[in-house]
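*Asks:* Just the structure for this:
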Amino acid sequence: MGIQLAYWLINLSRRIKTVILITADIFFAVFALWAAFSLRLGELYMPKGDEWYLFAAAPLITVPVFIKMGLYRAIIRYIEVRALWTIIQAATLYALMFAVVVYQSGIKGIPRTVPPLNWLNMMLLVGSSRFLARWWLGDIYSRLSRSAIGNRKKNVVIYGAGSAGVQLASALGHGREYRPVAFIDDDVSLHKQKVNGLRIYPFSSLTYLIQRHQVSDILLAIPSATRARKSELIGQLEPYSVHVMSMPGLSDIAQGKVTFDTLQEVDIADLLGRDPVAPDETLLRANITGKVIMVTGAGGSIGSELCRQIIQLQPKALILFELSEFSLYAIEKELNYLLTKIRNSQKINVIPILGSVTNADRLEKVCTTFNVKTIYHTAAYKHVPMVEKNPGEAIWNNIFGTLYAAQAAMNAKVDTFVLISTDKAVRPTNTMGATKRFAELILQGLSLDSRKKHHTRFTMVRFGNVLGSSGSVVPLFREQIARGGPITVTDARIIRYFMTIPEASQLVIQAGAMGQGGDVFVLDMGEPIAIVDLAKRMVHLSGLEIKDAEHPSGDIEISYTGLRPGEKLYEELLIGDNVSQTGHARILRAQEHIIPWANLEKMLRILEQAAKNDDFERVRNILKDAVFGFIPQCEIGDLLWQEDRKPPKNQLSDAYR
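*Replies:* Next up, the predicted model:
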């Protein structure tokens, strides 16, 4: 009968539930006043004469006050302990107003202790009734939910018994997916204590908890922990066959991007165990605050994060230059939303420009029209195998796109031009790396050409892989794990440097402010990571096991596919050893060899003609001649490099040798 009644109440409309609550509160208002008189007089009280007016006034005051305080907006079965404070406030306001009515009414014979007793009775009745209803309805609802979903909740352990962990446990208790069974915390003083009915254990008890409760997931509720601490903790959890998830960081919660009960896969950045260096605000703002900024390739992984960082630094305007219509729409929409969250941001103008960096006239018109002062040039084709199959487009986009953007900057009197380069530009074995190094040579040549009278400062920033980018292995591995494998790794020996996109973008902005002209900056990427080790850790943190010869019954197999066209086993950040420190711990200045602009200009003319004629053998020879250490992994033979109409094997002109 009780279950049927609870089920009936739960399924009532919101309006009817509100009417029931108001009716109950009217009864409580009358009963509380009667009880106050009875307690004060020491006998069952019977109103007489004008005293009846007080019993009519009590509910007339109660209901409007409770409506104003929001007591009828709460969902009873989800009501929290903090709602008790709202109830106390509402009951106090009602009691004060009622006391004024009593003393102003002139009704004689009302004891002075009746109003305080009325206040206490009202708090007890309203508060206890709601929390009893919450306990009863919540328990019934939980049982009904378990029955409806076949008791398929996953048993989970929450790591962290602080305020974040307690809130997470409370939220999950009302959900349908997870059932918290215990806390783990490093604070010895909390061990054997209980929070919301859940016991707190030391880390050493994890094996016992997994076996006893059949725990499937560990939820990390330590949003304030450093990356170094999270990395250490993840390493401790890795041997256990449980899926590890985490709460987002405090900054994301504070900015309203996510709520405290949002769960996500372990951030691969936490595996690096390296906390970012606090940025230098002076360097961050030097080229941005109060100026018109343009980002080419604004919809890409790096470009879009640069835009997010720039918009926080209060530019006068931000121009988004992007070839992809959808990417441009997406980043403009996101930035306009961010502007609503930033104080004093109403003056920042976000201007979306659809266009290609190979359109020199459009680039110059945009720079001149909007009086651009700083350009961050991220537009490039970066996917190594795809560029290897389409070398002609890489020549136009990566080399001539950079040339046109640089020329537009000089003609429009842009102050600062920052090129986003790559570690693949160092002794490249692929076309993408060679074209990016050629782009660096263009900026170096323009900077040091005494005939070019311009005040634009050209700066290059070179770094490795960024976590979560469109070409990163991390999303690929997640997708492959979700499908049940196999995970594809090109070679067991391959290693890469990694950095988070936000950290890389902040360092790019700071490095751009350091440049004097022709500088090549390289970012300290930390220690390299073996890709196969990264794959294994991701499998273990998903609660699965690697399937190999030693573990034939494992879950996910790693398949080695061989190096892709143009791929290296490891990447470098420096061509030589000539590197110096800067004022920032993570930014180094490299002294690289250059090609005089007069020679480079002749190369560009020949390269342009070769690209127009689809003479890819000549294109490759020019790249080999210009780019130090360029040794193509795949000599002429693949796709567009091997045409039925083979070009004549002309030697490069001696004019620029």
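
*Asks:* all contacts plus neighbour counts: C-alpha atoms, from now on.
*Replies:* OK.

*Asks:* and the closest residue to residue 464 other than its chain neighbours, how many neighbours does it have?
*Replies:* Nearest residue to residue 464, sequence neighbours excluded (C-alpha to C-alpha, 6 or more residues apart in numbering): residue 423, at 5.1 Å. Other residues lying near residue 423 total 24 when counted by other C-alpha atoms under 10 Å.

*Asks:* swap in residue 368?
*Replies:* 17.

*Asks:* What helices and strands are in contact with the top helix by length along the chain?
*Replies:* For the chain, the longest helix by residue count, based on DSSP state H, is helix 114-148. With contacts taken as 3 or more C-alpha pairs under 8 Å, 6 or more residues apart in numbering; DSSP states H and E, helix 114-148 sits against helix 2-10, helix 14-41, helix 83-105.

*Asks:* to compare against the first, here's another:
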Amino acid sequence: MVRRIDLIPSSVKLILALAYDLLSLSLAFYFSYIIRLGFDSVEISRHENLAFISVVGTTLALFYAFDVYNSVVRFFNAKAFLKIQLLLIAASIIFYLTSFFADAFVPRSVPIIFLVIASFQIAGARALVSLIAKKSWFDEREGVVIYGASSAGRQLVHALSQGNKYQPLAFLDEKKRYVGRRVLGLKIYSPLHITQLVKKHGQFKVLIAIPKVDPIRLKQIVAHIEPHALELLIVPGMSDIVSGKRTIDELREVSVDELLGRKPVQPIAELLSANITDKIVMVSGAGGSIGKELCRQIVLNKPKELILLDVSEALLYEIHQELSEILSESSNNLHVEPLIGNVQNGMLMRHIFSKHNVQTIYHAAAYKHVPMVENNVIAGVTNNVLGTYEIAQAAIYCQVETFVLISTDKAVRPTNVMGATKRLAELVLQGFAKKDHNTRFVMVRFGNVLGSSGSVVPLFKKQIKRGGPITITHPDIIRYFMTIPEAAQLVIQAGAMGTGGDVFVLDMGNPVKIVDLAYKMTHLMGLTIKDENTPNGDIEIHYSGLRPGEKLYEELLIGNNAEKTQHQRILTANERSLHYSAVDVIIEQLKEAMREEDEAKIRELLIAAPLDYQPAENSVRKIKANDNICSKVA
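*Replies:* Have a look, this model is predicted:
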């Protein structure tokens, strides 16, 4: 916002400043004689007037030469104050010397009195204007408390003081030796005293000034702050600050994956590179959330060529443009080929695999939204089952080395069509794995990924920003969550371990109660949930009821006979599979029902198949929120 004072021309401001300083120096000069000699005894001759012209003229010239008039008064600080004082001391010395070269009557105390009066009128007035201006900004700026009183915290205070958005109120720091002391005029409090700060200042934002914070520590910090419903922001990473990509006051929201995340496990380099480095790799469904991240991770592992396949032109263009920018910035000459195509077209898949000599496929093309597939059974089966069947057959025909299917926890004892189709897709690949060919089929199963399209996190964020309500299907519903980068990285590593027909399960950590996630997200945006305990809260929660086929919880394993692998977060599941002849029978029956567009028959076939599919809406079983399926085999 432009201030009115900023509209005044610089030349006018300079004239006003010169006029004020001239008046101040004149008053200081004559009052110094009056104070020293008394009003009745003062006699100013032409010699004293000559001294006056010398002192005032020299002082104004010094002010101009040393850029006093180029300084913005509202940013007046100690350094500017010291500069003016030194120049006024020089002026006082000149004042005293005029008694010699101008034969003026200058008692020794008069220059000292002149210095004191001029300092109050010139330096003091500027300091007062600055304080008044800052006081008015204080009323306009939003109060913030800075978490971390170390170097980054102090830099952040300096940066914020130059702006007009945030006003630092205090520091929070865990170090006991800091608590109770003051830094840059701000008192340092323990994180345990946030309630005290809220009572003193009301609602404020908390800015985490720890550029490289450990995920576990960040989770602990969030645990201190989140119950108070204070909006939480964090400074950029130190590498971005040092490289100049971002400044320390470019704050960002604390992401939900940081809120719920775990300390990442260092990947095993050989597993990351085994199916990618110097190989021709294809990602189907490359424009989806998981597909995009797989592409980003694949590029880092130096394939010979990367082929992007998606049925959506818009999504394909988006990921191709992103990868092109990444490769351009890193001077990487990797060839990335975007192809529009449907995995259900077996002939097209054979053509692509033959033409490009594809060696590794990550098959992420699938319909994944439970309610959508529930209402579009034929499309769901066509894409998720027959699409997998066709692309897998093409892979065998073209002797693709490795085929990795991205599966889901909803494939375990499915209660919806989407889960049933993904479980059948697993059985299709396990059946193919038993045939005599050169393609190694691997399946990787995991739960929800944070921030993927259609997931609760972006939905909740949107609902909170528009003032609610937040919609949740059931107060007891729980889900496993994992970040997209971690999921993609584990998928690549799991795909390198299988021998053929393997089902790998990613350790998703502890499940999260969705209603608790809603509360935390709301609190971290500085708002409160309206409930029985907080009737005047900001955001309401509406429970819509479980959707058709939706579970209260999700499982990752069929049975408890999973085994550890060389990676601590990847398990291998020993589960029932089918011979490929049995798979062919199911596929042919489904094709026949689909030709007749008999949706009821398709559902019957899915129920009859060995998928443990129970579509009844009341076929849900409760599970404790802290019951980690994967931990049973740890």
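
*Asks:* Post the TM-score for the overlay when you can.
*Replies:* TM-score for the superposed chains, counting by TM-score structural alignment, normalised by the length of the second structure: 0.75, backed by 519 aligned residues with a C-alpha RMSD of 3.4 Å.

*Asks:* which residue lines up with the residue nearest to residue 464 of the first structure in the second structure?
*Replies:* In the second structure, the residue paired with residue 423 of the first structure is residue 409, using TM-score structural alignment.

*Asks:* Residue 201 of the first structure too?
*Replies:* So, by TM-score structural alignment, residue 201 of the first structure is matched to residue 189.

*Asks:* rewinding a little: how about the helices and strands packed on helix 114-148 of the first structure in a markdown table, adding mean neighbour count and distance to residue 633 of the first structure?
*Replies:* A markdown table is the format used below for those (neighbours: other C-alpha atoms under 10 Å; distance: least, C-alpha to C-alpha, whole Å):
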| stretch | mean neighbour count | distance to residue 633 of the first structure |
| --- | --- | --- |
| helix 2-10 | 13 | 68 |
| helix 14-41 | 17 | 69 |
| helix 83-105 | 17 | 67 |
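
*Asks:* Turn the ones you listed into JSON lines, columns for distance to residue 143 of the first structure.
*Replies:* Below are these laid out as JSON lines (distance: least, C-alpha to C-alpha, whole Å):
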{"stretch": "helix 2-10", "distance to residue 143 of the first structure": "10"}
{"stretch": "helix 14-41", "distance to residue 143 of the first structure": "21"}
{"stretch": "helix 83-105", "distance to residue 143 of the first structure": "24"}
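
*Asks:* Ok, which of these comes nearest residue 429 of the first structure?
*Replies:* helix 83-105 (64.3 Å; C-alpha to C-alpha).

*Asks:* Which elements pack onto that closest one?
*Replies:* Counting contacts by 3+ C-alpha pairs under 8 Å, 6+ apart, helix 83-105 of the first structure is packed against helix 51-68, helix 114-148.

*Asks:* and those as a markdown table, adding mean neighbour count and distance to residue 297 of the first structure?
*Replies:* Formatted as a markdown table, these follow (neighbours: other C-alpha under 10 Å; distance: least, C-alpha to C-alpha, whole Å):
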| stretch | mean neighbour count | distance to residue 297 of the first structure |
| --- | --- | --- |
| helix 51-68 | 17 | 51 |
| helix 114-148 | 18 | 49 |
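
*Asks:* Looking for the alignment partner of residue 267 of the second structure in the first structure.
*Replies:* Using TM-score structural alignment, residue 267 of the second structure pairs with residue 279 in the first structure.

*Asks:* Three-state assignment for its match, please.
*Replies:* coil (DSSP: H, G, I helix; E, B strand; the rest coil).

*Asks:* out of the helices and strands packed on helix 114-148 of the first structure, nearest to residue 627 of the first structure?
*Replies:* helix 83-105 (68.3 Å).

*Asks:* Tell me what angle that closest one forms with helix 114-148.
*Replies:* Using axes from the mean of the first three to the mean of the last three C-alpha atoms, to 10 degrees, the inter-axis angle of helix 83-105 of the first structure relative to helix 114-148 is 150 degrees.

*Asks:* Map residue 388 of the first structure across to the second structure for me.
*Replies:* Residue 388 of the first structure maps onto residue 374 in the second structure, by TM-score structural alignment.

*Asks:* For its match, give me its contacts.
*Replies:* For residue 374 of the second structure, the contact set (C-alpha atoms under 8 Å, 6 or more residues apart in numbering) comprises 416-418, 548-549.

*Asks:* please redo it, this time with the cut-off set to 10 Å
*Replies:* Neighbour list for residue 374 of the second structure: 380, 416-419, 547-550 [criterion: C-alpha atoms under 10 Å, 6 or more residues apart in numbering].

*Asks:* Out of those residues, which is nearest to residue 126 of the second structure?
*Replies:* residue 547 (66.9 Å).

*Asks:* I'd guessed the residue nearest to residue 464 of the first structure sits against residue 572; true?
*Replies:* Yes: between residue 423 of the first structure and residue 572 there is a contact under C-alpha atoms under 10 Å: 5.7 Å.

*Asks:* which residues do the two both contact?
*Replies:* Shared contacts of residue 423 of the first structure and residue 572 (C-alpha under 10 Å, 6+ apart): 463-464, 497.

*Asks:* Quick one: classify the residue most central in space within the first structure as helix, strand or coil.
*Replies:* Geometric centre of the first structure, nearest residue: residue 252, 7.2 Å, by C-alpha atoms, centre = their mean. Secondary structure assignment for residue 252 of the first structure (three-state DSSP): helix.

*Asks:* Touching, it and residue 260? I think so.
*Replies:* Yes: at 9.3 Å, residue 252 of the first structure counts as touching residue 260 under the criterion of C-alpha under 10 Å.

*Asks:* ok so, going back, so where does the closest residue to the match of residue 267 of the second structure other than its chain neighbours fall, helix or strand?
*Replies:* Setting aside the residues directly before and after it, residue 279 of the first structure is nearest to residue 506 in space (C-alpha to C-alpha, 6+ apart), at 7.1 Å. Element membership of residue 506 of the first structure, judged by DSSP states H and E, is helix 501-514.

*Asks:* so where is that helix in the second structure?
*Replies:* Aligned by TM-score structural alignment, helix 501-514 of the first structure falls on residues 484-497 of the second structure.

*Asks:* and what of stretch 30-38 of the first structure?
*Replies:* Under TM-score structural alignment, there's no match for stretch 30-38 of the first structure.
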